[in-house]
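> The following block contains a protein sequence and its predicted model.
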Amino acid sequence: MRVMVLVKATVDSEQGFVSTPETMEAMQAMGRFNNELEKAGVLIAADGLTPSSRGKRVAFNGADRTVIDGPFPQTSELVAGFWLWEVRDMDEAVAWVKRCPNPMPGPSEIEIRPLYDMAELS
């Protein structure tokens, strides 16, 4: 089963990455966690995203397209980073997330979403 693991954005992450001893320590801890995922054969892809101020959205309405420049409101609904994992089931994904270092200073949230399996849809 493939899952997308989404690290939700925070007010801090929307300010952009600032190199401090604390953030560098957090990055090293996350690097060690990613190494564990890789060794276990779980990790397919992972990366952090820049703040939404550097992004764009394209809104669709029939044939019309409207480009919307960031930053985007409702920080708690934005994504700051992601993993793509191959796991046995959702329980394994949850177990891995529980082992993850806190991805943000202070409270944060990680969402796990299964990818569609086209074989199951047929």
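Thanks, I have it.
> Could you use CA atoms for every contact and neighbour count after this?
Noted.
> The residue nearest in space to the middle of the chain and residue 47: what is the separation?
What sits nearest the mean C-alpha location of the chain, by Cα atoms, centre = their mean, is residue 82, with 2.5 Å. According to Cα to Cα, to the nearest Å, residue 82 stands 6 Å off from residue 47.
> shared neighbours of those two, which are they?
Counting by Cα atoms under 8 Å, 6 or more residues apart in numbering, residue 82 and residue 47 have no common neighbour.
> How about stretch 30-43, which residues are buried there?
Residues 30, 33, 34, 37, 42, 43 are the ones in stretch 30-43 that count as buried (16 or more other Cα atoms under 10 Å).
> quick one: terminal-to-terminal distance for stretch 33-45?
This stretch, stretch 33-45, spans 13 Å end to end (Cα to Cα).
> Mind listing residues that contact it?
83, 84, 85, 86, 87, 100, 101.
> Got another one to weigh against that:
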Amino acid sequence: MRFMVMIKASQESEAGMMPSEELLTAMGRYNEELVQAGVLQAGEGLQPSAKGARVKFSGSQRTVIDGPFSETKELIAGFWIFQVKSLQEAIEWVKRCPNPMPGESEIEIRQVFEAEDFGAEFTPELRQQEESVRAQLSNKA
């Protein structure tokens, strides 16, 4: 099972405050542990929302909204993709994570959809297309 593990933003991360050397060191050790255990598939920190944008869809219309975005508690400051056996295992790994923000912080864990989750609507042709896209990505990496 794959899980996306999202570090929620804080006022400090949205203000562009960089993590301390101590936190970077602790996160580096944590990431190494995840890699050695075969859990980590990807992970990155994200720039503040002031450097981003949202695209709002309404039928065929597209509206671009430039950051920053006001609801800090809804924003993501970074993420990991974990490959684990269960939600409980993902939770156990997250509980070992250094606190990513000064003071209180929150990390959200969400399971990633796999092809078999989509049922009959995910036709053999769509599966083949998905496999082709993944193969192209693997070749670029």
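Sure thing, it's come through. Since this is a predicted model, take the numbers as computed values, not measurements.
> care to give me the TM-score?
Once superposed, chain against chain, the TM-score is 0.95 (TM-score structural alignment, normalised by the length of structure 1); 119 aligned residues with a Cα RMSD of 0.9 Å.
> Take the buried residues of stretch 30-43 of structure 1 and write them to TSV, including secondary structure and distance to residue 55 of structure 1.
Shown next, in TSV, are the buried residues of stretch 30-43 of structure 1 (DSSP: H, G, I helix; E, B strand; the rest coil; distance: Cα to Cα, whole Å):
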residue	secondary structure	distance to residue 55 of structure 1
30	helix	24
33	helix	27
34	helix	26
37	helix	29
42	coil	29
43	strand	26
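> from these, which is closest to residue 64 of structure 1?
Minimum distance to residue 64 of structure 1 across the buried residues of stretch 30-43 of structure 1 is 37.9 Å, recorded for residue 43 (Cα to Cα).
> give me the stretch of structure 2 that the helix or strand that contains residue 59 of structure 1 matches.
Using DSSP states H and E, residue 59 of structure 1 sits in strand 56-61. The alignment of strand 56-61 of structure 1 onto structure 2 (TM-score structural alignment) spans residues 53-58.
> what's the mean distance for that stretch versus structure 1?
In the superposition against structure 1, stretch 53-58 of structure 2 averages 0.5 Å from its aligned positions (mean Cα distance after the TM-score superposition for structure 1).
> which outside residues touch that stretch?
With contacts defined as Cα under 8 Å, 6+ apart, stretch 53-58 of structure 2 is touched by 62, 63, 64, 65, 66, 67, 68.
> circling back: which two from the buried residues of stretch 30-43 of structure 1 end up farthest apart in space?
30 and 42 (14.9 Å).
> where do the helices sit along structure 2?
When secondary structure is read from DSSP state H, structure 2 shows helices at 11-14, 21-36, 87-95, 124-140.
> Which one, of these, ends up nearest to residue 75 of structure 2?
Set against residue 75 of structure 2 and scored by Cα to Cα, the helices of structure 2 come closest in helix 11-14, at 8.8 Å.
> how far is the closest one from where the chain is centred?
When distances are taken as Cα atoms, centre = their mean, to the nearest Å, helix 11-14 of structure 2 is centred 17 Å away from the chain's centroid.
> In that helix, which of the residues would be classed as buried?
13, 14.
> circling back: now distance to residue 111 of structure 2 too, for the helices of structure 2, in TSV please.
Conversion of these to TSV gives the following (distance: least, Cα to Cα, whole Å):
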stretch	distance to residue 111 of structure 2
helix 11-14	25
helix 21-36	17
helix 87-95	8
helix 124-140	19
